[in-house]
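A.B. asks: Compute the structure for the input listed below.
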Amino acid sequence: MREEARQHRIMVAAFEGWNDACSASTNVIRHLLDAYDSKDVGSIQGDGFYDYQMSRPMLCHVQGRRRIIWPEAKFYEVSVGEGATLLLEMGPEPNYRWSEFCRQSIHMAEDYEMDTIITLGSMFADCPHTRPLPIDDLEGDQDLSDTDGHSGPIGIPTVLDALASQDGYRTDSVWVSIPQYLGNDECAQGTLQLLRRLSAALGVDLAEGDLPRKAEEWKSQASVLLHCNDDLANYVHRLELDADAKAMGADGPAGDTPTGLELVKEAEEFLRSMGGDQDRADQ
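C.D. replies: Prediction:
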């Protein structure tokens, strides 16, 4: 990320769903809201943007009264230090009218005089939990004709980056890769690495709270699977060799190993069996 963004007012956006493997990116927003005083400053209402069969409204009880919570994107203003004011956006990825949704997001950035927009995302990938998780830092205002970048399906962060860049904003998109063999449990390590990258962009030491401890617990739990599943251990060892080779600028080794998707099911079955054994032990 660029040095000049450090002293500016920055909007940070993360969206639940396809762009949010293991909730790693939206948990950055939740962490900041827990760590700092914040002010709820607005929302993008769900009507017209969400398929309520995909993002269902929630029923809750407040002081004995029933209340329906509709899907929406919410905005919060947070001061994290001198010269560093954030406008945080979080909500489910919309199902419809992405351009209009992003225009409303950009209007919020205009209203609160933001000059940089950073989107956060997380994706499943073939990477080992025993190494730092891969981080992709993509400047949204780069030449879109660059064929060395990503090609394929995109999510709402990419659209928001593109439209904001067209409107003259500095934009960055930061993504962390999550080991796909670990399933859908929250990944504190991914959240911690995104938070640290955001901290570097702001030039502010953001409070990490208990994220480092949770990240170590996540690694320890992942390592338990390797001790109980030889195929998974061999697969992760292969990923380690690939990661180390790439870190040294060499091509990783090739060979036939079980795929991450195949091993996800094995890992989930093992965790279920562990839960069943614990239930029987408690009886």
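A.B. asks: from here on, contacts and neighbour counts on C-alpha atoms
C.D. replies: Fine.
A.B. asks: Mind listing what's buried along whichever strand or helix holds Q221?
C.D. replies: In this assignment (DSSP states H and E), Q221 forms part of helix 211-228. Judged by neighbour count using 16 or more other C-alpha atoms under 10 Å, the buried positions of helix 211-228 are L211, K214, A215, W218, K219, A222, L225, L226.
A.B. asks: same thing with stretch 35-44?
C.D. replies: S38, S43, I44.
A.B. asks: Tabulate the buried residues of helix 211-228 (JSON lines), appending distance to N95.
C.D. replies: Below are the buried residues of helix 211-228 laid out as JSON lines (distance: C-alpha to C-alpha, whole Å):
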{"residue": "L211", "distance to N95": "31"}
{"residue": "K214", "distance to N95": "32"}
{"residue": "A215", "distance to N95": "32"}
{"residue": "W218", "distance to N95": "32"}
{"residue": "K219", "distance to N95": "34"}
{"residue": "A222", "distance to N95": "33"}
{"residue": "L225", "distance to N95": "36"}
{"residue": "L226", "distance to N95": "38"}
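A.B. asks: Another for comparison:
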Amino acid sequence: MQDPTELFQFETDASLSAEDVNASVLVLALGGFVDAGHTQRLLTEHVLEAHESRVIASFDVDQLLDYRGRRPPMVFDRDHWESYADPSLLLYRVIDREGVPFLLLAGPEPDYQWARMAEAVMILIRALEVELTVSVHGIPMAVPHTRPLGFTTHGTNPRLLSGNETPFGTVQVPASFSAMLELRLGEAGRDAIGFAVHVPHYLGQSEFADAGLLGLQRIIAATGLDLDTTALAAAAGRDRAEIARQMEQSDEISAVVRALEQQYDTFLEGRRHRSLLATDLSDLPTADEIGAEFEAFLKDVADEGDDGDDGREVGGRGGEDGPQG
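C.D. replies: You can find the predicted model right below:
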């Protein structure tokens, strides 16, 4: 393995000292295989906007990213190239509302050199005296948005998982860098915890601020950090209002959601099903049918174009799909 320390460099600010960079908590926001509802991206953007932060280190993305696999955007203005969106993978030192610092590692998930990148992060964790590493992302689930969102907790130490209930048994899934890093941290005897927020699968491609809000609340509960949730909570309220408005215009969509509500309530009561992932869906619409119904409805709304609708996806502000860990 090449020297992992050559993957990152600290900022050359002479005023930085160990006290300026050390922190007990590291939050990972490195994308991955899936991030339903753009959960991780929403809470990461919110944290950086709502709190004081500074970049203390950066990673050499040229060694880590496949540019042709996910081409960075450029702006062409009439007869010349105006700008290029340089990808960046940055380590921030963020200050909560009580003045407590924590670290946030944010950027695209590495395409290459996972083992070397994991060792580089672990070197930083040791050097900066991190005691707990935390991650959040969203996963699509057959649940209605009209019920409280659930989440699955995973971690490296059973004491971090007290009271955790999960609908999952043993499953094999595609790896993400954050998941692999959590595994390596556990093997090294270090504490790490992650939260997979259960996002209604028909909202998985939209920005669903309720999922980001729940993810942020789980970080607060796990770390004791005093983080501002105001703007994200307001965005979640706007999302719920927009979803309700669109449901009022479609009896078919309302019927689909009611079916999911019945399935969800039956699962909770434990009368028929042991797992949301092993339930008899013979009398309920499939995920594809739900998605097709929503897409058809949104197309009708866009075609009408005279009712003040802004053409956004169900779930609020829309946005392109992105990866998660």
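A.B. asks: How close are the two chains, by TM-score?
C.D. replies: The TM-score (TM-score structural alignment, normalised by the length of structure 1) is 0.83; 270 aligned residues with a C-alpha RMSD of 2.9 Å.
A.B. asks: Out of the buried residues of stretch 35-44 of structure 1, list just those in helices.
C.D. replies: The helices, defined by DSSP state H, take in nothing from the buried residues of stretch 35-44 of structure 1.
A.B. asks: from the residues you listed, which is closest to L87 of structure 1?
C.D. replies: L87 of structure 1 lies nearest to S38 out of those, by C-alpha to C-alpha, at 9.5 Å.
A.B. asks: Show me what the closest one aligns to in structure 2.
C.D. replies: Aligning on TM-score structural alignment places S38 of structure 1 opposite S53 in structure 2.
A.B. asks: Thought L91 was touching that match, still the case?
C.D. replies: No: between S53 of structure 2 and L91 there is no contact under C-alpha atoms under 8 Å: 10.0 Å.
A.B. asks: Quick check: buried residues in stretch 185-200 of structure 1?
C.D. replies: Result for stretch 185-200 of structure 1 [16+ other C-alpha under 10 Å]: buried residues 186-200.
A.B. asks: And for the residue nearest to T146 of structure 2 when sequence neighbours are not counted, the neighbour number?
C.D. replies: In this structure, T146 of structure 2 finds its nearest non-sequential neighbour in E261, 7.5 Å apart by C-alpha to C-alpha, 6 or more residues apart in numbering. Using other C-alpha atoms under 10 Å, E261 of structure 2 is surrounded by 18 other residues.
A.B. asks: Can you name the helix or strand that E261 of structure 2 falls in?
C.D. replies: helix 251-269.
A.B. asks: check the fit of that helix onto structure 1 and give the mean distance.
C.D. replies: In the superposition with structure 1, the average deviation recorded for helix 251-269 of structure 2 is 2.5 Å (mean C-alpha distance after the TM-score superposition for structure 1).
A.B. asks: quick one: contacts of that helix?
C.D. replies: The contact list for helix 251-269 of structure 2 (C-alpha atoms under 8 Å, 6 or more residues apart in numbering) reads 142-144, 146-147, 247-248, 272-276, 284-285, 290, 293-294.
A.B. asks: and these, which are buried?
C.D. replies: A142, V143, P144, M247, H273, L276, I290, E293, F294.
A.B. asks: I'd like the distance between the residue nearest in space to the middle of structure 2 and A29 of structure 2.
C.D. replies: Among the residues of structure 2, the one closest to the centroid is Q40, at 2.1 Å (C-alpha atoms, centre = their mean). Separation of Q40 of structure 2 from A29 of structure 2 (C-alpha to C-alpha, to the nearest Å): 6 Å.
A.B. asks: cool, G186 of structure 2 as well?
C.D. replies: From G186 of structure 2 to A29 of structure 2 the distance is 18 Å (C-alpha to C-alpha).
A.B. asks: Pick out whichever of the two has more residues nearby.
C.D. replies: When neighbours are counted by other C-alpha under 10 Å, G186 of structure 2 and A29 differ, and A29 comes out ahead with 24 against 16.
A.B. asks: quick one on the thing from earlier: go through the buried residues of stretch 35-44 of structure 1 and flag which are in strands.
C.D. replies: Members of these lying in strands (criterion: DSSP state E): S38, S43, I44.
A.B. asks: okay but the first one is in contact with V78, surely?
C.D. replies: This points to S38 of structure 1. Yes: counting by C-alpha under 8 Å, S38 of structure 1 does reach V78; the two are 4.8 Å apart.
A.B. asks: Over which residues of structure 2 does stretch 153-163 of structure 1 lie when aligned?
C.D. replies: Residues 174-184 of structure 2 are where stretch 153-163 of structure 1 lands, counting by TM-score structural alignment.
A.B. asks: Could you give the separation of the helix holding E261 of structure 2 from the chain centroid?
C.D. replies: 25 Å (C-alpha atoms, centre = their mean, to the nearest Å).
A.B. asks: So what does E129 of structure 2 match up with in structure 1?
C.D. replies: With TM-score structural alignment as the criterion, E129 of structure 2 matches E113.
A.B. asks: again with G237 of structure 2
C.D. replies: Per TM-score structural alignment, G237 of structure 2 is aligned with E216.
A.B. asks: Spatially, what comes nearest to its match if we skip its sequence neighbours?
C.D. replies: Q189 is the one closest to E216 of structure 1 (C-alpha to C-alpha, 6+ apart), at 7.6 Å.
A.B. asks: Quick one: map the one you found onto structure 2.
C.D. replies: In structure 2, Q189 of structure 1 lands on D210 (TM-score structural alignment).
A.B. asks: Using the three-state scheme, assign its match.
C.D. replies: helix (DSSP: H, G, I helix; E, B strand; the rest coil).
A.B. asks: Determine how far the helix or strand hosting T158 of structure 1 lies from the middle of the whole chain.
C.D. replies: Assigned by DSSP H and E, T158 of structure 1 falls within helix 156-166. In this view, helix 156-166 of structure 1 has its centroid 17 Å away from the chain centroid, taken as C-alpha atoms, centre = their mean.
A.B. asks: buried set for that helix?
C.D. replies: Result for helix 156-166 of structure 1 [16+ other C-alpha under 10 Å]: buried residues I156, P157, T158, V159, L160, D161, A162, L163, A164, S165.
A.B. asks: Contact partners for the second one?
C.D. replies: In other words, P157 of structure 1. A13, A14, F15, N19, T119, L120, G121, S173.
A.B. asks: again, 7 Å this time
C.D. replies: Listed by C-alpha atoms under 7 Å, 6 or more residues apart in numbering, the contact set of P157 of structure 1 reads T119.
A.B. asks: can you check the fifth one too?
C.D. replies: Going by C-alpha under 7 Å, 6+ apart, L160 of structure 1 touches C102.
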